[in-house]
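[1] Predicted model and sequence follow; I will ask about them next.
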Amino acid sequence: MDFSPTSNGCTRGIRCTADINGQCPNPLRAPGGCNNPCTVFKTDQYCCNSGSCGPTDYSRFFKQRCPDAYSYPKDDQTSTFTCPGGTNYRVVFCP
């Protein structure tokens, strides 16, 4: 997936070309996709309700394949950014 701004005021987009569904760990597999670990396990380790949890094997799995992804609450702050309201985007699902 490629999510890129096309209007002025925002210079950064996100991109992930990994086949997440094809590489999805067995416990997270779902018909047609890959579940979030919180949805599957429903524990604070994966849901991070406290907001102070660290990375898990699953968050590292997603981060390694999609470095632009923000995969847990205390993840690398360079993974977050904002664009001004009214920014237009181009979305490519299979770059």
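    Sure, I can see it. Residues are numbered from 1 along each chain as shown.
[2] going forward, measure contacts and count neighbours with C-alpha atoms only.
    Will do.
[3] tell me, which helix in this structure spans the most residues?
    helix 57-65 (DSSP state H).
[4] Use this one as the comparison:
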Amino acid sequence: MSNGCTCGKRCTADINGQCPNELKAPGGCNNPCTVFKTDQYCCNSGSCGPTDYSKFFKDRCPAAYSYPKDDATSKVVFTCPGGTNYKVVFCP
């Protein structure tokens, strides 16, 4: 990738189509912190672990970052120098 950026892997799973009912949002799938607003899902205390919802995402996209402390198994890391313009593309 140009400008010194490094990019992670792709995920081709149908997250929106398989989204758990309680996380469904118009046109997508919310993250559990947005829906439930609890420390279990938001990890505000700094001591949290994977949940059934993070496992749902991790099962479908194993290299993706699925909850706030998921550093050990995530391989999707994006780093770019300050001032970089980002372009995120979601494919059908």
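    Yes, it's here. Quantities reported herein were computed from a predicted structural model and do not represent experimental measurements.
[5] Fetch the TM-score of the aligned pair.
    TM-score of the superposed chains, computed with TM-score structural alignment, normalised by the length of the second structure, equals 0.74; 90 aligned residues with a Cα RMSD of 2.5 Å.
[6] if you line the two up, which stretch of the second structure does the longest helix of the first structure fall on?
    With TM-score structural alignment applied, helix 57-65 of the first structure matches the range 52-60 in the second structure.
[7] Now do the helices in the first structure.
    Under DSSP H, the first structure gives helices at 20-23, 37-41, 44-47, 57-65.
[8] what would these look like in TSV with distance to Thr11 of the first structure?
    Listed next are the helices of the first structure as TSV, based on distance: least, Cα to Cα, whole Å:
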stretch	distance to Thr11 of the first structure
helix 20-23	26
helix 37-41	31
helix 44-47	31
helix 57-65	22
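[9] Would you mind finding the most buried of those?
    helix 44-47 (a mean of 17; mean count of other Cα atoms under 10 Å).
[10] ok, average deviation of that one from the second structure?
    Taken over the aligned residues, the distance from helix 44-47 of the first structure to the second structure averages 0.6 Å (mean Cα distance after the TM-score superposition for the first structure).
[11] Having no further points to raise, I will conclude here.
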